[in-house]
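J.: Mind looking at a prediction? Sequence and model below.
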Amino acid sequence: MSVRGIRGAITVELNDKQQVLDATIELLHAIIAENGIVPDDVCSVFITVTNDLDEAFPAKAIRETSGWELVPLMCALEVPVIGSLERCIRFMLLVNTDKGQADIKHVYLGRASVLRPDLSQS
């Protein structure tokens, strides 16, 4: 078994608490579905948001999800590069898995698909 990183990102239309929390759960569920993971497989989740999202901590939505209460979570601000994608939430899940690196499915939803078109599924 190895520790692998699973990347993901999603955007919201407004800096709105409920949109941030809902998008966080949507991205988490998509990553879970694509990679067949359960909370016990997860070492930690590192979450960043762009500096235009300050209405909610995305980690709050994950922490309140059944089975995820004990998973270590950390939120931070994304590097504010001029011209970068706005209103974006990014994940890096570190998971214990038997999958090889090439078998990991990264998930980019909505406008975030422009971040890694090589990894985004159509």
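T.: Arrived safely.
J.: CA atoms for contacts and neighbours, from now on please.
T.: Will do.
J.: List the buried residues for the lengthiest helix in the chain?
T.: Criterion DSSP state H: the longest helix present in the chain is helix 17-35. By neighbour count on 16 or more other CA atoms under 10 Å, the buried set for helix 17-35 is Gln19, Val20, Leu21, Ala23, Thr24, Ile25, Leu27, Leu28, Ala30, Ile31, Ile32, Asn35.
J.: A further structure is provided below for comparison with the first:
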Amino acid sequence: MRGIRGAITVEENTAEAVMSATQEVVKAMLEANGIRTEDIGAAIFTATEDITAVFPAKGARALPGFDLVPLFDARQMDVDGALDHCIRVLLLVDTDKGQRDIKHIFLGRAKGLRPDLVK
């Protein structure tokens, strides 16, 4: 089992923006790593304190094949100077890929979280 990280920012706290951004980053994570939904053991989502319009997992749940994937939402720690309006994702997946073969996805202003992983 491997963990695949992803993150994305939204420019506004609306249900549409949060759901759309969540779907964008999750789809990019799946595509970049050749992951099928049946290979996902669980998905964990966190959102910063300023995202209150909808649970990010609701956006993922609307994606094809996510009806049986265990999804969990949590609040991101509120740390001084941290990136605002940010949704983070951790997919736990069954894969034979090694740690170095996993492609983590950071979109929008979240690219600054791990510039070492952004290509």
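T.: Looks like it came in fine. Worth saying up front: this structure is predicted, and the values here are computed from it rather than measured.
J.: coming back round to it: so how far does the next helix or strand after the longest helix of structure 1 sit from its counterpart in structure 2?
T.: Where DSSP states H and E defines the elements, the next helix or strand beyond helix 17-35 of structure 1 is strand 42-49. Compared with structure 2 after fitting, strand 42-49 of structure 1 deviates on average by 0.3 Å (mean CA distance after the TM-score superposition for structure 1).
J.: elements contacting the helix or strand following strand 42-49 of structure 1?
T.: The C-terminal neighbour of strand 42-49 of structure 1 among helices and strands, as given by DSSP H and E, is helix 58-63. If contacts are counted by 3 or more CA pairs under 8 Å, 6 or more residues apart in numbering; DSSP states H and E, helix 58-63 of structure 1 sits against helix 17-35, strand 73-77.
J.: For those, please prepare CSV with the additional fields distance to Arg63 of structure 1.
T.: Listed next are the helices and strands packed on helix 58-63 of structure 1 as CSV, based on distance: least, CA to CA, whole Å:
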stretch, distance to Arg63 of structure 1
helix 17-35, 10
strand 73-77, 8
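J.: Tell me how far the counterpart of Asn33 of structure 2 in structure 1 lies from Val81 of structure 1.
T.: With TM-score structural alignment as the criterion, Asn33 of structure 2 lines up with Asn35 in structure 1. Asn35 of structure 1 is 30 Å from Val81 of structure 1, where distance means CA to CA, to the nearest Å.
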